[in-house]
Structures are given as C-alpha cells and as structure tokens.
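Asks: sequence first, predicted model second:
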Amino acid sequence: MSLPPTDLLHRFGLSAPELIAETARAIVWRVRQKTGTQAALKYYPAGHMGNETSGLAYLERVEGAGAVRVFARSSDSVVMEWLQGPSLGELARTQGEKTADHGLAKVAARLFAAEVCADGLLSVAEIMAPLRDACFTAPEVREAQSIAWACLDKMQRGAAESVALHGDLHHDNIIHTAQGLRAFDAKGLAGPRAYELANAFRHPRGCHAFAADAQVIRHRAITWGRVAGCGAKEQLRWAIAKLLLSMLWSGQEAPQERALLRQMLRVAEKGLPG
C-alpha cells in the first residue's frame, strides 16, 4: 500500500504522504500537518493496534518528556512526532558504545521523572508468567530460570513498587534528534523499575562483544541500577530474567545469548552491591 486511505488523511488533516515502512502489522508514512511540520502516520490495516495499544497509552501519558509525542489517534491509526536523526544504536556502532549507554541512562531518568500513571498498562508479571512453565536444556539457562522465578515471586508479593514503564527501552529505540534524545516503540508496561533497562543489557545490536564484557555488565548493573533506584544485584537479576524471556520468545537457546547469559551469571556470582 503506497498511499494511505484518503479518508485517513482527511481525518487528521494530513498531506504529502511518503511511504517509510510496511510490516504485516502496520504501515508508516511521513506526512505533513496543516501547520507545515512533518509527522509520522502509522496505520493498522487490521482495524486495531493489538498489543501496541498499551505502548501508545504510555506515550500519551509521558507527553514528550524524553519520548516521541503522540498528536492524535483513532482505533486503527496514530499520528506521532517525526523523529529525525540517528538512533543511539547507530551512534554506538559508529562512535562507541559507552556514550550511547550514557544517553540511554539519561532517557530512562527522564521517563522515570515523568511519574505517569501505570493504571491499565500491561503487567510485567503477565508477560513473564510463561517462564514458570518453560523447559530449557542448557544448565546456565536453567540457573537463570530460577532467578527469573525469584523476580516474579518478589513482584507478585508486592515487594517491588510497580510503576509505568516504556517496556522496551534500549539503544535502537532512542533517536538522537536536534531537540534531544527521544524514545519510541514503547510497550507500555506496569512493573518494577529494574525492568526498564533490563533488555538493554543485550544491546546495542551488533555490539555483542561489548555487551558480553564482564566489566561492561558490572558497570551497567551499578549505573543503571542507580537510575532505577535499586541495587546493582537487583538490576542484574532482572536483566538475566529479561534475557531468558527473550530466549523463550525466540524459541531457541542461541549460542550468542547463552554466552551473554553465562557472563551475566558469573558477574552476579562474584558479588554486586545491593
């Protein structure tokens, strides 16, 4: 579909559509608003947003504080701020990962500071529940599963505060615009703060050697834990649990992910503050 339905453009007062991306779930065009500014129009041919609904609700509540702005939406489409610039992932791959890690932490801090309401957002406990019945073969993966169970138990006991989360915050989901860093592609979750940067431990994409370095893992656990307001040990445990969840979703225990998991477990065994 090279052009959006005509009524869709009229509905939001948009013009000059330029196809940017098309997937099985959604189509994205760069468009022009009545004010002359550019925007992104995302259309869902199925007539609904599916599991992206919670993420858009989160972005609306954040209102641009470190994330893309949502200008308008309906049941099958959304108009958002057009983000121009490289992702932190791109910058990491071309200019070095440490600066990108720092930028990621800054965005997470801004999102936490927004203190938006978590009501109605998808629960982290719900998306992690399948880990309880998952069957893994590798010894280090089974060891990680026990850590994931402990994280789940703590959350379900109410021992960890549940807050609104972007839910998929990592380097490739943050754009470095002329106006500053902006996160996008939120999942919109409600859960412990330590979950927010948990997925970033296996990123940026294409920087596996960096992510699997023991000193990097330790530094991330300490510094990102401070951003989340928890100890380094707690932050790393959630990173281990999230990596395991990603492995479950992919349906495989890939060698690269197993190597990262082993290194994370070694760092955890050597001891971390908190």
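Replies: Looks like it came in fine.
Asks: from now on I want contacts and neighbour counts done on CA atoms only, so please keep to that.
Replies: Fine.
Asks: do a quick rundown of the strands in this protein.
Replies: Using DSSP state E, the strands of the chain run over residues 15-22, 27-32, 38-43, 70-74, 77-81, 122-123, 163-165, 174-177, 180-183, 189-191.
Asks: out of the ones you listed, which gets nearest to residue 95?
Replies: strand 174-177 (13.2 Å; C-alpha to C-alpha).
Asks: contacts for the closest one?
Replies: Residues outside strand 174-177 that contact it (C-alpha atoms under 8 Å, 6 or more residues apart in numbering) are 83, 84, 85, 86, 87, 88, 89, 104, 181, 182, 183, 184.
Asks: circling back to that earlier point, now the strands of the chain in JSON lines, with distance to residue 130 and mean neighbour count?
Replies: Converted to JSON lines, the strands of the chain look like this (distance: least, C-alpha to C-alpha, whole Å; neighbours: other C-alpha atoms under 10 Å):
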{"stretch": "strand 15-22", "distance to residue 130": "30", "mean neighbour count": "15"}
{"stretch": "strand 27-32", "distance to residue 130": "30", "mean neighbour count": "21"}
{"stretch": "strand 38-43", "distance to residue 130": "30", "mean neighbour count": "23"}
{"stretch": "strand 70-74", "distance to residue 130": "32", "mean neighbour count": "16"}
{"stretch": "strand 77-81", "distance to residue 130": "30", "mean neighbour count": "21"}
{"stretch": "strand 122-123", "distance to residue 130": "13", "mean neighbour count": "20"}
{"stretch": "strand 163-165", "distance to residue 130": "20", "mean neighbour count": "26"}
{"stretch": "strand 174-177", "distance to residue 130": "28", "mean neighbour count": "21"}
{"stretch": "strand 180-183", "distance to residue 130": "28", "mean neighbour count": "22"}
{"stretch": "strand 189-191", "distance to residue 130": "16", "mean neighbour count": "26"}
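Asks: please compare the first structure with the one that follows:
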Amino acid sequence: MTLSPALSAAVAHWALASPAFVTETATSVLYRVDHADHGPAALKLLKPGAGDDEAQGGAMLAWYGGHGAARVFGLAPDAVLMEWLPGETLGDVARAGRDDAATLLLAEAVERLHARRDAPPPELTPLRRRFASLFRLGPDAWPEKARPLAARATAIAQDLLDADAPAQPLHGDIHHDNILRSGDGWVAIDPKGLIGDPAYDYANSFQNPEQADALVLDAARVARHATALAGRTGLPRRHLLAWAVAHTALSGAWNIEDGTPFAHQVAMLPLLLADYEAG
C-alpha cells in the first residue's frame, strides 16, 4: 500500500511493520501495525485540525499508565501507538442481552480510571468549557416540541456547573463501545481529557450502547441503570440522572451544530427528565 506522509513518519519513528487500515472517523484514522517489542498494536493518527479533545486524549491515555485504560507504547503530537484490542466491547455485552452486567463492568472501569495517581495529569478541559455548545445554541435551536425539554436540561446543566462539586480528572467520553476487553479485564480508550465532577463520567452511558434503541429508549432501563450505578458508586442517584440529562442535551446540541440527526437525544430527554423530576 502507498503510505501517507503521516503514516510513513509514524512507521519510521516507531519502527512499525505491516500497517493495515482499520477505520476512519471525523478526527482520526486507525491502523493495525506490528511492533517489534509489543507485537500487534493500534496506531491512531490524528487528522489536521482534529482539535484539543484528540490531542489531550492521547496524553490522558498515557497518563492512565495502563490502569483502567489501554496501554500506550508511544505518543506524538499527532499520533498514539497503543495496545491492540481486538475483543468485544461492553456494547457487545449489552446488546447480547447482558445489559445489567455491562453496567456494573462499566462502573468498575470508571472507578479504576478515577483512582488517585501521584503524577499530575495533562492539560485538561473544564466541564464548563465542554458545555459551551449547549449554552451558545439555546433551546430555540431545537424543534418546537423539544424546546421545553432543552430549556429544562440547560437549566439543570447550569445548576450542576455552578455547584461547588469536587473536581478531578475525567475520561470525558465513557460509553459502552469505548470500553474493550483486554485479557480477563476491561479497559477504556479514547478519553477526552476533562476535569470536573466525577459523576459526569457516567452520564453518557445512559444513552448507550449505540445501535440499541430498543434497550436504551425505555423508562425501565433508565431507572434500572441509575439505580445500579448509584448502588455501585455511592453517588446520589438523582445527581447521576442530572448529569445524564445535561449530557444528553449537550450531545443533541453538538448534533444540531453539525447538522447530524438528534432524534435519539430528543427521545431520551423526557425519559431521563421524568425519572430525575420524580426525585
């Protein structure tokens, strides 16, 4: 295959062999490569203009040191060389009918990521900055029927960000398909590198896994998921739901800005708000 300049540079820098294209996203391209010391490895190349999320994410992944996250073998400004994880994701577990087990495994993975570490973390993005799109867009950008939901969710997000909550380093994009099997355990990939309320790292799991709307868009599942997370983590159930509401509105705002579908978030918000408002 003809190698791009970025791929050629990474192959030479880390003495890699046999690069094979795996997938491409809006911000990166992933290859499977062979490394003399580590065998199969994953090479993630960031596209120009990928943004701070991706650049900080690689540094954050390295900062975890393989504890709860994929091991990093090499780090460059526009590339990450990490362990190859060909196995199932927690999304696969949930979609196979074992959602309750996936919830507990997800909570365990997040707890490992949140463990105290001696070394200082890399530069991190505050949650208030992370939520800029939600406040910039405002409820009027949503479809008319969804505006009351968006307005309530925005107010909840504002209250959460104004609260004097303890702040700690956060993965920032915990969802079922970002947690993969590694040997007998589970590890996270693709952190965003945020800082803020630890409960935020559970928020995205409410509207996931992907490709499982029949599972996720269900009031009983929302209730069961919130109860299981609260029981496992000791975090207040309503507080977890508040962050789930806020993040679902944020992800909807991102999709509105990008011109991509946001029907999932519109359907998810009333389920989350109903449980949250029930107290």
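Replies: Structure received. Here the structure is a predicted model, which is why all the values come from computation and not from measurement.
Asks: TM-score of the superposition?
Replies: After superposition, the two chains reach a TM-score (TM-score structural alignment, normalised by the length of structure 1) of 0.88; 267 aligned residues with a C-alpha RMSD of 2.3 Å.
Asks: can you tell me which of the contacts of strand 174-177 of structure 1 end up in helices?
Replies: Among those, the members falling in helices (DSSP state H) are 88, 89, 104.
Asks: roughly how far does the second one sit from residue 201 of structure 1?
Replies: The one in question is residue 89 of structure 1. Going from residue 89 of structure 1 to residue 201 of structure 1 by C-alpha to C-alpha, to the nearest Å gives 13 Å.
Asks: and what of residue 25 of structure 1?
Replies: On the measure of C-alpha to C-alpha, residue 25 of structure 1 and residue 201 of structure 1 end up 27 Å apart.
Asks: repeat that for residue 266 of structure 1.
Replies: Distance from residue 266 of structure 1 to residue 201 of structure 1, by C-alpha to C-alpha: 15 Å.
Asks: neighbour count: those two, which is higher?
Replies: residue 201 (26 against 12; other C-alpha atoms under 10 Å).
Asks: and that one, what is it in contact with?
Replies: By C-alpha under 8 Å, 6+ apart, the residues touching residue 201 of structure 1 are 211, 217, 220, 239.
Asks: which position in structure 2 pairs with it?
Replies: By TM-score structural alignment, residue 201 of structure 1 lines up with residue 206 in structure 2.
Asks: residue 256 of structure 1: neighbour count?
Replies: Neighbours around residue 256 of structure 1, by other C-alpha under 10 Å: 12.
Asks: so what corresponds to it in structure 2?
Replies: Aligned partner of residue 256 of structure 1 by TM-score structural alignment: residue 264.
Asks: how much space separates that match from residue 135 of structure 2?
Replies: In terms of C-alpha to C-alpha, residue 264 of structure 2 sits 20 Å off from residue 135 of structure 2.
Asks: isn't residue 72 of structure 2 right up against residue 65?
Replies: Yes: contact criterion C-alpha atoms under 8 Å: residue 72 of structure 2 and residue 65 qualify, at 7.4 Å.
Asks: thinking again about what came up before, want to throw the strands of structure 1 into JSON lines with distance to residue 227 of structure 1?
Replies: Formatted as JSON lines, these follow (distance: least, C-alpha to C-alpha, whole Å):
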{"stretch": "strand 15-22", "distance to residue 227 of structure 1": "33"}
{"stretch": "strand 27-32", "distance to residue 227 of structure 1": "33"}
{"stretch": "strand 38-43", "distance to residue 227 of structure 1": "30"}
{"stretch": "strand 70-74", "distance to residue 227 of structure 1": "25"}
{"stretch": "strand 77-81", "distance to residue 227 of structure 1": "26"}
{"stretch": "strand 122-123", "distance to residue 227 of structure 1": "21"}
{"stretch": "strand 163-165", "distance to residue 227 of structure 1": "13"}
{"stretch": "strand 174-177", "distance to residue 227 of structure 1": "17"}
{"stretch": "strand 180-183", "distance to residue 227 of structure 1": "16"}
{"stretch": "strand 189-191", "distance to residue 227 of structure 1": "15"}
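Asks: residue 152 of structure 1: which of the ones you listed is closest?
Replies: strand 189-191 (10.3 Å).
Asks: what residues in structure 2 pair up with that closest one?
Replies: Going by TM-score structural alignment, strand 189-191 of structure 1 sits over residues 194-196 in structure 2.
Asks: how far apart are that stretch and its match in structure 1?
Replies: Superposed on structure 1, stretch 194-196 of structure 2 shows a mean distance of 0.7 Å to its aligned residues (mean C-alpha distance after the TM-score superposition for structure 1).
Asks: what does that stretch rub up against?
Replies: 124, 125, 126, 127, 165, 166, 167, 168, 169, 170, 171, 172.
Asks: next, count neighbours for the first one.
Replies: Using other C-alpha under 10 Å, residue 124 of structure 2 is surrounded by 21 other residues.
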